[in-house]
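**Student:** Sequence first, predicted model second:
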Amino acid sequence: MPMAFDGVTLHAIVKELKKEIEGGRIEKIYQPEKEDLIFTIRSKGKNYKLLLSANANYPRIHLTKEDRENPLEPPMFCMLLRKHLQNGRIAEIRQVEFDRIVEIDIETKDELQNQAIKTLVVEIMGRHSNVILIDKASQTILDSIKRVYPDMSKVREVLPGKKYTYPPLQQKLSLKDLTYESFKEALLRQKTKKIEKALVEILQGFSTTLSSEVSFQCSISDSFVETLGEEKIEQIYQKVRDIYEKVYNLEVKPCVVFLEDKVADFSCIELTQYKKRLLFDTVNEAADKFFFEKIKSANFQMKSSDLKKIVQNILEKLYVKLNKLQEELAEADKAEIYKLYGELLTVNLHSIKKGLEKFRTINYYTGEEIEIPLDKRLSPSQNVQMYYKKYNKLKNAFNTIKKQISETLEEINYLEGQLINIENSTTLEELEEIKNELIEEGYIHKHQKKKVASHSLSQPLHIVSSERF
């Protein structure tokens, strides 16, 4: 997935947040998922919901309109945030340069009712993303949504009582102080790289999404830096400066773009390289739409894959069962030969002596000679009884096995049809209908616990109290 939450887009989001919720009061704090937080904020006569996520696949910060269910028992970090931040006032929201780090200063009171400022640090850095609460005066970490122990990172620890330090920041050109000379010099040092990669390497806050848009607008997509002349380099520089000025002044055109009717990316600027794009009034609205659709799609794919795996596992067992039944049917089909052996032995009973391992006689149905195996431990009459017992057993088994094969084939046809239905499903509701039908048919236990690999997008079952805690 493209890193939609680049520093430039985050800069626009922070500017909007400052405008909307800076000075607002935190009324409620929830933690609906392991790595997601939602703050209910009252600001300028309006209610807002601020989403903070340290999800490895979808780390982000933006206002949201999505309703989320909350667990009956709030997690420890959520309770800590409520203790320190609930009813606090958002004093300042700022971004660390153009990096993907946001700091939110919150004025609150300590245990002695003295004025205090706590800082909530949101680090948007893929699997290293985090939400950290620190005491601003001492820069001491109170806790974090993800604790980082010494055996997890050699760079820095994120633990209660430790001093907060920034993660290693990349040495890139700041958009704020960018000059043509510094830009050109840094760009030409990347001469063997394509322009899209080069811009990401040298500019703070730039992503592949923005770089691709710049190269598209300059008509140099996939061009190597070393092929660019002075005129093109100046054109690229002007495009970069134009993006900065528009974001700085919040003269943006936020959009979500689509490929094959699926959300592909979003940005604070209009991505003209995509044919299908949806414009929004604010970057926060675009972010909310993008991540809602992206996560819904990912959840759909995950649930579809899980359901498909369950059906495929059942089918594999049925295929093995069918193969075994067909082998048993082939054996049961020998019933008539055992009946013939019994009849021929009965007719020739007076000619058979005990201790023989085989007996030759004429098959009166065909007129041909036939050899009948005997158990030398048994008497002639016991051998007759043995073959009639085998005949009766296999005759009964034959009908039973044929019925089992028919039933197994019906199950296989049904489940193969359900696999096709899963493949053709386009919504979570359709998948849920298939799952419920499989539960009713007894293929899935209603409260079946499945071993599922750790997945950042999982949606665990929540119990919600009357107060939605």
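**Tutor:** Perfect, I can see it now.
**Student:** hey, let's count contacts and neighbours off CA atoms from now on
**Tutor:** Will do.
**Student:** Verify the contact between residue 6 and residue 204 for me.
**Tutor:** No. If you go by CA atoms under 8 Å, residue 6 and residue 204 don't touch, sitting 9.2 Å apart.
**Student:** Residues that sit against both of those two, list them.
**Tutor:** Taking CA atoms under 8 Å, 6 or more residues apart in numbering as the criterion, residue 6 and residue 204 both touch residue 99.
**Student:** now the helices for the chain?
**Tutor:** According to DSSP state H, the chain carries its helices in the segments 7-21, 76-85, 180-188, 195-202, 208-217, 230-248, 283-332, 335-347, 380-424, 428-440.
**Student:** For residue 340, give me its contacts.
**Tutor:** Applying CA under 8 Å, 6+ apart, no residues qualify as near residue 340.
**Student:** Look up how far residue 95 lies from it.
**Tutor:** Here the criterion is CA to CA, to the nearest Å. By it, residue 340 lies 92 Å from residue 95.
**Student:** now swap in residue 442 and tell me
**Tutor:** With CA to CA as the criterion, residue 442 and residue 95 are 54 Å apart.
**Student:** Same question for residue 38.
**Tutor:** Taking CA to CA, one finds residue 38 at 19 Å from residue 95.
**Student:** Compare these two (neighbour count), which wins?
**Tutor:** Per other CA atoms under 10 Å, whichever of residue 38 and residue 95 has more neighbours is residue 38, with 25 against 19.
**Student:** quick one: that one from residue 44, how far?
**Tutor:** 19 Å.
**Student:** thinking again about what came up before, so which of the helices of the chain is nearest residue 162?
**Tutor:** helix 76-85 (16.4 Å; CA to CA).
**Student:** who does that closest one touch, helix- and strand-wise?
**Tutor:** Applying 3 or more CA pairs under 8 Å, 6 or more residues apart in numbering; DSSP states H and E, one finds that helix 76-85 contacts strand 25-33, strand 101-109.
**Student:** take the one below as the second:
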Amino acid sequence: MSLDGIVTRALVHELQACAGARIAKIYQPTENEIVLHLRGQNANGRLLLSAHPSMPRLHWTQQAWENPSEPPMFCMLLRKHCEGGVIESVRQDGLERIVWIDVRHRDELGDFSVKRLVLEIMGRHSNLILMDPATGQIHDGIRHVTPAVSSYRVVLPGTAYVAPPSQDKRDPLRETEPAFRDRVSLAFSESGSLDTKAASSALVNAYTGLSPLAAKEIAHRAGGEPHKLWSAFRAVMDDVAAHRYEPNLVDTAGGKTLFSALALTHADGTVRAFGTMNECLETYYKDKADRDLVRQRTADLSRLLGNEISKNEKKLVKLEETLRESEEADKLRRTGELLTSQLHLLQRGDESAEITDYYEEGQPLVTVALDPMLTPTENAQRYFRKYNKLKNSKSAVEEQMAAAREEIAYLESVLQGLETAGPADIEEIREELAGQGYIRHHGEKRGAKKKKKDTPSVLCYTSSEGVPIYVGKNNVQNDYLTNRLGSPSDTWLHTKDIPGSHVLIRGEPYGDATLREAAALAAYYSKARASSNVPVDYTKIRNVRKPSGAKPGFVIYEGQKTLYVTPDEALVQSLFVSVK
């Protein structure tokens, strides 16, 4: 992971300002995250401690975390031992991804004691542990580790704290040149040149705190020359030892975003520099954390929508079979008429009969199946009854097929809304699905009056020409944007025949740049986000209307023109955005 020992060292160095600050509040917004509200000593703010399996980290956060109404047990324990306490120190275990936060707190008897929060940033093995540093005993961990999970150590209340297993790596800040050359000798090829890939791997395997990204940067700075590898390594370690960092994000051409405390000279992409490592991580993880939170809180909705779409698709298959059968109706009517005209050739007990088909050229003989239990007249009437049944069912089947297709389109639009939703949008989507009868309102009592809905919040971008562009991220917002917010002369955009957001350009005039940027936003906030040359329709709002009784987000429009654009995340991020 990019959050290696060097990044951790940079973070811990910046967090020295926490020493002396008081822990005013402690929250546990998710099962993996703890937020400490700190006051005093120029360290006012929220400090995030995360033991998330795929996003473990610590940094100052501006994010407004939504807290559960009932705090988890681990949160209650932290409040008992740490809330109101003063942070004595924030330290790193060597260059390991382990951070110790010592908190001095007054216990129930009024005596001061010190408790230690240990954040272990170890990927899927990450943990946050509260322990007594004097006795080495664990009070509890945010994640329990039992003997069945690990034979090396146990993380349970009352057990002795054991640090994660050492990988027998050296501290790079204390390395000597002879030992360095001995450890990375495998990186040199027989020709004497430097194998950058092998050098990166050798550095990662030899030294603690080095991620593959940092190791690749050191190898790159050597320029392929073996004798320069030590000097590149030493220069980086001297900067780290002196706390000379260059926090930055690199948006690569391949769509990945990298972060580092070192300047990434080997990475090809757009660089964003930051004043602190905390700001860098807050920016990097904000969208990722939001998406993870949305996935956690909408997993049930995603399953529901997937099941409903699958159910309607199966229904369509059956209806199509019925429709094919109904298209045989005219043939059944014709068979009934032929039997009626040739009743003299039939008698009860016949299982089939050969009759002349007067409707075909040459009047060939055709074999017709009969019910031996019926009279000739009853057999003819049976074909007429089948004809009438299929004729009547055809129009009903076509209506049902149209309804099923509309429902699939609607469900896909809600699913698309979930994919682009932020934490604040979840409740709107739940309310929408409850209003459509797919789920029940949370805690709704029979006969209770519904709460008056607040005005939905929509995204407002500003184009490069200074023109406001509004984006609805779900059907509730789409309805508000198109039917209430927009004026007749505003320009409305939507991906052509693809589930996505309604987009609105407010007012006139505007240039081609604004139109293309609005189209790019429509493509980005659609199911075709990962596609190229996405068709986007645009027309005036006066040409857009919502049919009576239509589902949320559904409109019909006319007079449209079509633009083809490729979604560009960098362009979207470059446009100023706010919430209206």
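**Tutor:** Structure's in. What do you need? All values derive from a computational prediction rather than experimental measurement.
**Student:** Aligned counterpart of residue 88 of structure 1 in structure 2, please.
**Tutor:** Applying TM-score structural alignment, one finds that residue 88 of structure 1 aligns to residue 85 in structure 2.
**Student:** what residues are up against its match?
**Tutor:** 22-24, 103-106.
**Student:** again with residue 139 of structure 2
**Tutor:** 129-132, 156-158.
**Student:** and the gap between it and residue 116 of structure 2?
**Tutor:** In this view, residue 139 of structure 2 and residue 116 of structure 2 are 10 Å apart by CA to CA.
**Student:** Identify the contacts common to those two.
**Tutor:** Here residue 139 of structure 2 and residue 116 have 130-132 as joint contacts, going by CA under 8 Å, 6+ apart.
**Student:** Pick the one among those residues closest to residue 577 of structure 2.
**Tutor:** For these, the nearest to residue 577 of structure 2 is residue 130 (40.2 Å; CA to CA).
**Student:** do you know how far the counterpart of the closest one in structure 1 is from residue 107 of structure 1?
**Tutor:** Counting by TM-score structural alignment, residue 130 of structure 2 corresponds to residue 133 in structure 1. Residue 133 of structure 1 is 13 Å from residue 107 of structure 1, where distance means CA to CA.
**Student:** Between these two, which is the more surrounded one?
**Tutor:** Taking other CA under 10 Å, residue 133 of structure 1 and residue 107 do not tie; residue 133 has more neighbours (28 against 21).
**Student:** ok, the residue mapped onto residue 388 of structure 1 from structure 2 - contacts?
**Tutor:** Structural alignment (TM-score structural alignment) places residue 388 of structure 1 against residue 384 in structure 2. Contact analysis of residue 384 of structure 2 by CA under 8 Å, 6+ apart lists 332-333, 336.
**Student:** Tell me the one of those nearest residue 53 of structure 2?
**Tutor:** Proximity of those to residue 53 of structure 2 (CA to CA) peaks at residue 332, which lies at 65.0 Å.
**Student:** what do we get in structure 1 for the closest one?
**Tutor:** In structure 1, the residue matched to residue 332 of structure 2 (TM-score structural alignment) is residue 338.
**Student:** Could you double-check that that match sits in contact with residue 390?
**Tutor:** Yes. Here residue 338 of structure 1 lies in contact with residue 390, judged by CA under 8 Å, at a distance of 6.6 Å.
**Student:** what about residue 137 of structure 2, neighbour count?
**Tutor:** Around residue 137 of structure 2 there are 17 residues (other CA under 10 Å).
**Student:** Same check on residue 203 of structure 2?
**Tutor:** With other CA under 10 Å as criterion, residue 203 of structure 2 counts 25.
**Student:** So it versus residue 121 of structure 2, what's the distance?
**Tutor:** Distance, residue 203 of structure 2 to residue 121 of structure 2, by CA to CA: 20 Å.
**Student:** coming back round to it: among the helices and strands packed on helix 76-85 of structure 1, which is nearest residue 293 of structure 1?
**Tutor:** Short answer: strand 25-33, nearest of the helices and strands packed on helix 76-85 of structure 1 by CA to CA, at 17.5 Å.
**Student:** which part of structure 2 lines up with that closest one?
**Tutor:** Using TM-score structural alignment, strand 25-33 of structure 1 pairs with 22-30 in structure 2.
**Student:** Mind listing residues that contact the matching stretch?
**Tutor:** With CA under 8 Å, 6+ apart, stretch 22-30 of structure 2 has contacts from 34-40, 65-68, 71-72, 75, 78-79, 82-87.
**Student:** now it, how far from the centre of its chain.
**Tutor:** 26 Å (CA atoms, centre = their mean, to the nearest Å).
**Student:** again, but for stretch 17-25 of structure 2
**Tutor:** Here the centre of stretch 17-25 of structure 2 is set off from its chain's centre by 33 Å, with CA atoms, centre = their mean.
**Student:** wait, residue 323 of structure 2 sits on residue 394?
**Tutor:** Yes. Between residue 323 of structure 2 and residue 394 there is a contact at 6.1 Å, judged by CA under 8 Å.
**Student:** before we move on, the earlier item: dump the contacts of residue 85 of structure 2 to CSV, plus distance to residue 145 of structure 2.
**Tutor:** Listed next are the contacts of residue 85 of structure 2 as CSV, based on distance: CA to CA, whole Å:
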residue, distance to residue 145 of structure 2
22, 30
23, 27
24, 30
103, 24
104, 27
105, 27
106, 29
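**Student:** which among the residues you listed gets closest to residue 180 of structure 2?
**Tutor:** residue 103 (38.3 Å).
**Student:** which residue lines up with the closest one in structure 1?
**Tutor:** Under TM-score structural alignment, residue 103 of structure 2 pairs with residue 106 in structure 1.
**Student:** which residues touch the nearest residue to its match once chain neighbours are set aside?
**Tutor:** Excluding the flanking residues, the one nearest residue 106 of structure 1 by CA to CA, 6 or more residues apart in numbering is residue 90, at 4.5 Å. If a contact means CA under 8 Å, 6+ apart, then residue 90 of structure 1 has 21-26, 104-107 as its contacts.
**Student:** mind checking how far residue 90 of structure 1 is from residue 24 of structure 1?
**Tutor:** For residue 90 of structure 1 relative to residue 24 of structure 1 (CA to CA), the value is 6 Å.
**Student:** do residue 212 of structure 1 as well
**Tutor:** To residue 24 of structure 1, residue 212 of structure 1 is 37 Å away according to CA to CA.
**Student:** who's more crowded, those two?
**Tutor:** Neighbours were counted for residue 212 of structure 1 and for residue 24 using other CA under 10 Å; residue 24 has more, 24 against 21.
**Student:** wouldn't the more buried one be in contact with residue 40 here?
**Tutor:** No. Applying CA under 8 Å as the test, residue 24 of structure 1 and residue 40 come out as separate, 9.9 Å apart.
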